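S.K.: How does the following fold in three dimensions:
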Amino acid sequence: MNKKNTNNNFKTDFPFFKNNPDLVYLDTAASSLKPQVVIDAIKEYYEQYCINPHSQDYQLAIKGNDIFEDTRKIISKFINSNENEIVFCPSATFAFNQIAYGLEKYLQENDEILLTNLEHSSLLLPFYRLIKTKKIKIKFFETNNQGVITIENLKKVLTPKTRIVAFANINNSLAIENNTEKLTNFIKDYGQKYLKNNDWVFKNILVIIDGTQSIAHTKTDVKKWNIDFFAFSGHKVFGPTGIGVFWGKNEWLNILEPLILGGGMNDCIETNGRFSLLASPTRFEGGTQNIAGVFGLGAAIKYLLSIGMENIKNHQISLKKYALQQLTKHLSNNIEIYSDNINSSNIIFNIKNVFAQDVANFLGTQNICVRSGTYCAKLLSNTLNTSATIRVSLYIYNCKKDIDLLVTALKKGINEGGDFLNEFF
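M.R.: Below you'll find the predicted structure:
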């Protein structure tokens, strides 16, 4: 942990708070704030390098490429993978589109893909499109009342036609962590026993994990989990926007067709229309990458590691306990909380008889940043039985004072007539 932050005063590492001293930021699930070291790394690229790693004929380009590839090494160690399995891409959304596109040619009519109602649109829609192009079937399996995937519910939907199971190990709403290793082993055991289709090149059910929310909150171990694909966005883990990562087992990556074709990822191009692709990860990184973003992401992962995943988790648990105590103590007659598990970094709630967006907009007038709606998880209402909610998402730079200001603002909205609209009319 950084010595200057032994008292959890991490706000000093983030220029956002210096430039916005009156704001309470409770929207990390949408995007994390950026520490100075990440901003400095991006600035360093543009000021000292500003080169294309594809150029290798001069020393500055070679050095810049070394930093680029060092980030790949850092991430591979961070998630416990092989280095050549780490692919840079614009976002997790891009990654899931790439994965679905690459798998499309191997799917047959009536093959089944299993998802939950809590998944982000970025994971749902790339597979939804395959309903039209390949006439596959999408099936949903339930979570328990805390949003956790159970083996009992998986048993109800797995069939010999199941080809893919995809889910977030921590979703962006209720944010409860799934036991990915246990679930994957059960899925793989089922596939090994019942999968009889010799046309399926993967020979077992593929497990795809959305790590966009979990990457900054809990330890990732793709080898231990025994999964097949994993992806996350840099901006959720202190990094810049416009950079993401996807991982896949090397044997799978090298049989997937890339979504994007361009320079740097091909081995040869012939005049007869034939071309060949390089091996992973280069085959998926056509064109000039977001080099500054990779520099920033490398600094972000280093910063995260300097804090320690266990310290982050302990801080979140302590802060969420306090938040739940204060919300229930001061607003018990007016609030409905949907996520009271202390291991979650999110609090999902509504003020009774008030539309969620009205509350969120009111909080905005009080300099408190939260999110309302369904958080790009359009099927969330099927689980919560309400059309929209308010999300407070906590992270290492939040403190008890932030919670106190949130409670004070909510009490103000309730005491001024309870409709939270007085600030606007």
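S.K.: from here on, contacts and neighbour counts on C-alpha atoms
M.R.: Will do.
S.K.: Near residue 321, how many other residues are there?
M.R.: By the criterion of other Cα atoms under 10 Å, residue 321 has 14 neighbours.
S.K.: just checking, next helix/strand downstream of the longest helix along the chain?
M.R.: Criterion DSSP state H: the longest helix present in the chain is helix 309-331. On the C-terminal side of helix 309-331, the closest following helix or strand by DSSP states H and E is strand 335-337.
S.K.: neighbouring contacts of that following strand?
M.R.: 327-328, 347-352 (Cα atoms under 8 Å, 6 or more residues apart in numbering).
S.K.: Mind giving me the packing neighbours of the longest helix of the chain?
M.R.: Using 3 or more Cα pairs under 8 Å, 6 or more residues apart in numbering; DSSP states H and E, the elements in contact with helix 309-331 are helix 400-415.
S.K.: one more to put side by side:
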Amino acid sequence: MDIHSIRSQFPILDQSVNDHPLVYLDSAATSQKPTSVINTVNQYYQEYNSNVHRGVHTLGTKATDAYEAAREKVRNFIHAKSTQEIIFTRGTTTALNTVAASYGRVNLKAGDEIVISYMEHHSNIIPWQQVAKYTGATLKYIPLTEDGTISLEDVRNTITNQTKIVSLTYISNVLGTINPIKEITKIAHEHGAIMVVDGAQSTPHMKVDVTDLDCDFYAFSGHKMCGPTGMGVLYGKQHLLEQMEPIEFGGEMIDFVNLYDSTWKELPWKFEAGTPIIAGAIGLGAAIDFLETIGLDAIHKHEHELVGYAMEKVSSIEGVTIYGPSAENRAGVLTFNIEGVHPHDVATVLDTEGIAVRAGHHCAQPLMKWLNVSATARASFYLYNTKEDVDRFVEGLVISKEFFHNVF
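M.R.: This is a model prediction of the structure:
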């Protein structure tokens, strides 16, 4: 990877924040966008802005072709078998809520079990809480090991023949833990359960093959993988999607409407009511082109080197606690606290140095409780970050620690 060439394609990185060159370490929240994606979205609005699947005029046809071409790019990117299995959504949250509402509420009953883990993002907890309340099903949690990983032994001890849904994140947005999804999927299927995967943090950073994983549903967001905000994907096995009813109704998802009843279009359109996120889908297609040009294996290797380098540097600072597993089983996320300093204060000092990190509970309050903290700070790395960024970050941590320890 030619990092300097890659960085030059992200115009937002070429700026100063608080009189310091920007170091952006918050890609787990949202990634920056390359010029190719920005130009593609602008081109749609400037040259062929039109609704899709409706008009027969030239602009409408061009917009429809670009929108559906993006669906094919997504299918190929995650190795789904058919574009009928690719549903465009507003993001991971909408995708997971769709599965919970359309599949979970209909297929579960009292006595059934839903299995998740303590490391889940709120969008993979709350929908299942609601399903459990609605159906009388039981919500169960796979315990975590001391270093914040999931053992297959604990998976086997938690999943039973009463388990109907297992829903787990592929990569933790807090700990960076990479979960053994393929093996967990096999265990779930052995007990007759379906497997739902939150792929928000995995899809931008590593190769994903949903056919090889054999998961039943897989959700991810475009904005974390160099694409536009407000755009996401739900992959589902075709036979399951065909059984499910849509949860939004209106234009474009219908086949025929009469006075008292209606029928739905075939997949994938029956789950895409109303005017879709056209520019977002086309921009996501451009983001996929960009990532595939670089290569997901190269991106994953680069981030692994960065997080290993960062953990080595940060662990040498006295009074800093790093959460999660070793670098060998970790994606490009480093979550930490400085003893005696609130993470929001750490993030504020880092910002004065031009360094952007995340601070808070990261939409993972059950995990914060498991860690016995109220909040943490988090640096997350992506393809455009460098070891120089890490060095600046480490210098900023030293400044933060010295500033607050001198003040208090």
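S.K.: which of the residues in the longest helix of structure 1 are buried?
M.R.: Neighbour counts over helix 309-331 of structure 1 (16 or more other Cα atoms under 10 Å) mark 309, 312-313, 315-317, 319-320, 322-324, 326-327, 331 as buried.
S.K.: Let me see the contact set for residue 175 of structure 2.
M.R.: Shown in contact with residue 175 of structure 2 (Cα under 8 Å, 6+ apart): 119, 148, 323-325, 330, 333-335.
S.K.: if I look at it, how far off is residue 333 of structure 2?
M.R.: 7 Å (Cα to Cα, to the nearest Å).
S.K.: cool, and residue 127 of structure 2?
M.R.: 25 Å.
S.K.: which SS state does the residue minimising distance to the centre of structure 1 fall under?
M.R.: Nearest to the mean C-alpha position of structure 1, by Cα atoms, centre = their mean, lies residue 212 at 0.9 Å. Assigned state for residue 212 of structure 1: coil (three-state reduction, DSSP: H, G, I helix; E, B strand; the rest coil).
S.K.: Give the aligned equivalent of it in structure 2.
M.R.: Aligned by TM-score structural alignment, residue 212 of structure 1 pairs with residue 200 of structure 2.
S.K.: likewise residue 320 of structure 1?
M.R.: Residue 320 of structure 1 maps onto residue 307 in structure 2 when the alignment is built from TM-score structural alignment.
S.K.: my read: that match touches residue 334, true?
M.R.: Yes. Judged on Cα atoms under 8 Å, residue 307 of structure 2 makes contact with residue 334 at a distance of 6.9 Å.
S.K.: ok, now which ones touch residue 12 of structure 1?
M.R.: Counted by Cα under 8 Å, 6+ apart, residue 12 of structure 1 has contacts residue 18.
S.K.: mind checking how far it is from residue 281 of structure 1?
M.R.: 37 Å.
S.K.: In the stretch 1-150 of structure 2, mark out all the helices, start to finish.
M.R.: Applying DSSP state H, counting those that start in this stretch to the stretch 1-150 of structure 2 gives helices spanning 3-7, 35-47, 58-78, 92-99, 105-107, 126-135.
S.K.: which of those is buried the deepest?
M.R.: helix 92-99 (a mean of 23; mean count of other Cα atoms under 10 Å).
S.K.: For that helix, enumerate the helices and strands it packs against.
M.R.: Other helices and strands packing on helix 92-99 of structure 2, by 3+ Cα pairs under 8 Å, 6+ apart, are strand 217-221, strand 232-236.
S.K.: equivalent range in structure 1 for the last one?
M.R.: In the comparison with structure 1, strand 232-236 of structure 2 aligns to the range 244-248 (TM-score structural alignment).
S.K.: now the first one
M.R.: The alignment of strand 217-221 of structure 2 onto structure 1 (TM-score structural alignment) covers residues 229-233.
S.K.: Check stretch 269-277 of structure 2 too.
M.R.: The aligned range for stretch 269-277 of structure 2 is 282-290, by TM-score structural alignment.
S.K.: first to last residue in that stretch, what's the distance?
M.R.: Stretch 282-290 of structure 1 has an end-to-end distance of 14 Å (Cα to Cα).
S.K.: quick one: that stretch to chain centroid distance?
M.R.: Put simply, stretch 282-290 of structure 1 sits 21 Å off its chain's centre (Cα atoms, centre = their mean, to the nearest Å).
S.K.: ok, and for that stretch, which residues are buried?
M.R.: Neighbour counts over stretch 282-290 of structure 1 (16+ other Cα under 10 Å) mark 282-286, 289-290 as buried.
S.K.: State the pair within these that is farthest apart.
M.R.: Between any two of those, the greatest separation by Cα to Cα is 15.9 Å, found for 283 and 290.
S.K.: In the stretch 151-300 of structure 1, what residue spans correspond to helices?
M.R.: 151-155, 180-194, 222-225, 250-253, 291-307.
S.K.: picking up where we left off before, out of the helices and strands packed on helix 92-99 of structure 2, which comes closest to residue 209 of structure 2?
M.R.: Set against residue 209 of structure 2 and scored by Cα to Cα, the helices and strands packed on helix 92-99 of structure 2 come closest in strand 217-221, at 10.2 Å.
S.K.: elements contacting the closest one?
M.R.: helix 92-99, strand 194-198, strand 232-236.
S.K.: Show me the one of those that comes nearest residue 215 of structure 2.
M.R.: In terms of Cα to Cα, the element of those nearest to residue 215 of structure 2 is strand 194-198, at 5.2 Å.
S.K.: how close does the closest one sit to structure 1?
M.R.: With mean Cα distance after the TM-score superposition for structure 1, strand 194-198 of structure 2 departs from structure 1 by a mean of 0.4 Å once superposed.
S.K.: contacting residues around that strand?
M.R.: With contacts defined as Cα under 8 Å, 6+ apart, strand 194-198 of structure 2 is touched by 92, 96, 124, 164-170, 181, 185, 188-189, 215-220.
S.K.: The same query, at a cut-off of 7 Å, please.
M.R.: By Cα atoms under 7 Å, 6 or more residues apart in numbering, the residues outside strand 194-198 of structure 2 that reach it are 164-170, 185, 188, 215-220.
S.K.: That one to strand 232-236, inter-axis angle?
M.R.: For strand 194-198 of structure 2 against strand 232-236, the angle by axes from the mean of the first three to the mean of the last three Cα atoms, to 10 degrees is 160 degrees.
S.K.: Measure how buried the aligned partner of residue 292 of structure 2 in structure 1 is and give me the count.
M.R.: Counting by TM-score structural alignment, residue 292 of structure 2 corresponds to residue 305 in structure 1. Residue 305 of structure 1: 14 surrounding residues under other Cα under 10 Å.
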